[in-house]
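Colleague: Next comes the sequence, and after it the predicted model I'd like to discuss.
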Amino acid sequence: MKNDTMEGKWKQLKGEAKKQWGNLTDDDYDQAQGDREKMIGKIQERHGKTREDAEREYDDWHRRFGQY
């Protein structure tokens, strides 16, 4: 799924993202709006993960839920 499509479906997917990354705030999700790079940065910041781990985690999540 292209990133612009993900952004368009972000409101639907936000609930699943909250289950995955509970430490992110509503403001974090609103700022990211489903943008991959922004989400990876937020995951790194709030969960203390390396860039590579955050990318892997986001990409795994995207594969599972990006089809909605």
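Modeller: Perfect, I can see it now. Bear in mind that the values here come from a model prediction, so they are computed numbers and not experimental data.

Colleague: C-alpha from now on. contacts and neighbour counts both.
Modeller: Noted.

Colleague: Going by neighbour count, list what's buried in the host helix or strand of residue 5.
Modeller: Secondary structure from DSSP states H and E places residue 5 in helix 3-8. Within helix 3-8, the residues scored as buried using 16 or more other C-alpha atoms under 10 Å are 6-7.

Colleague: what's the next secondary structure element after that helix?
Modeller: helix 10-20.

Colleague: want to compare, so here's the second one:
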Amino acid sequence: MAWDRVEGNWKQAKGKVKEQWGKLTDDDLDVIAGKRDQLEGKIQERYGIEKAKAKEEVDAWSTKYDSRH
């Protein structure tokens, strides 16, 4: 359920995503457009981590984001 909130507020969430994963560019964030699978893929690509690790990081981040909003 937490990701629905992120996706719905993507314009606001983009700044927080960029704070968490600074290697993502503004263009990356525009392409991602709130899509979780796209975010996980870009994190994998930019940070050279496995899909499972990217998913784990996004899970943790989205739970934290959801609790603040």
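Modeller: Looks like it arrived, so ask away. Computed from a predicted model, the values in this text were never measured in an experiment.

Colleague: Show me how far the helix holding residue 5 of the first structure is from its chain's centre.
Modeller: For helix 3-8 of the first structure, the separation from the chain centroid amounts to 12 Å (computed by C-alpha atoms, centre = their mean, to the nearest Å).

Colleague: Give me the mean distance between that helix and the second structure.
Modeller: Compared with the second structure after fitting, helix 3-8 of the first structure deviates on average by 3.3 Å (mean C-alpha distance after the TM-score superposition for the first structure).

Colleague: Show me what the lengthiest helix in the second structure is packed up against.
Modeller: If you go by DSSP state H, the second structure has its longest helix at helix 51-68. Counting contacts by 3 or more C-alpha pairs under 8 Å, 6 or more residues apart in numbering; DSSP states H and E, helix 51-68 of the second structure packs against helix 2-8, helix 36-47.
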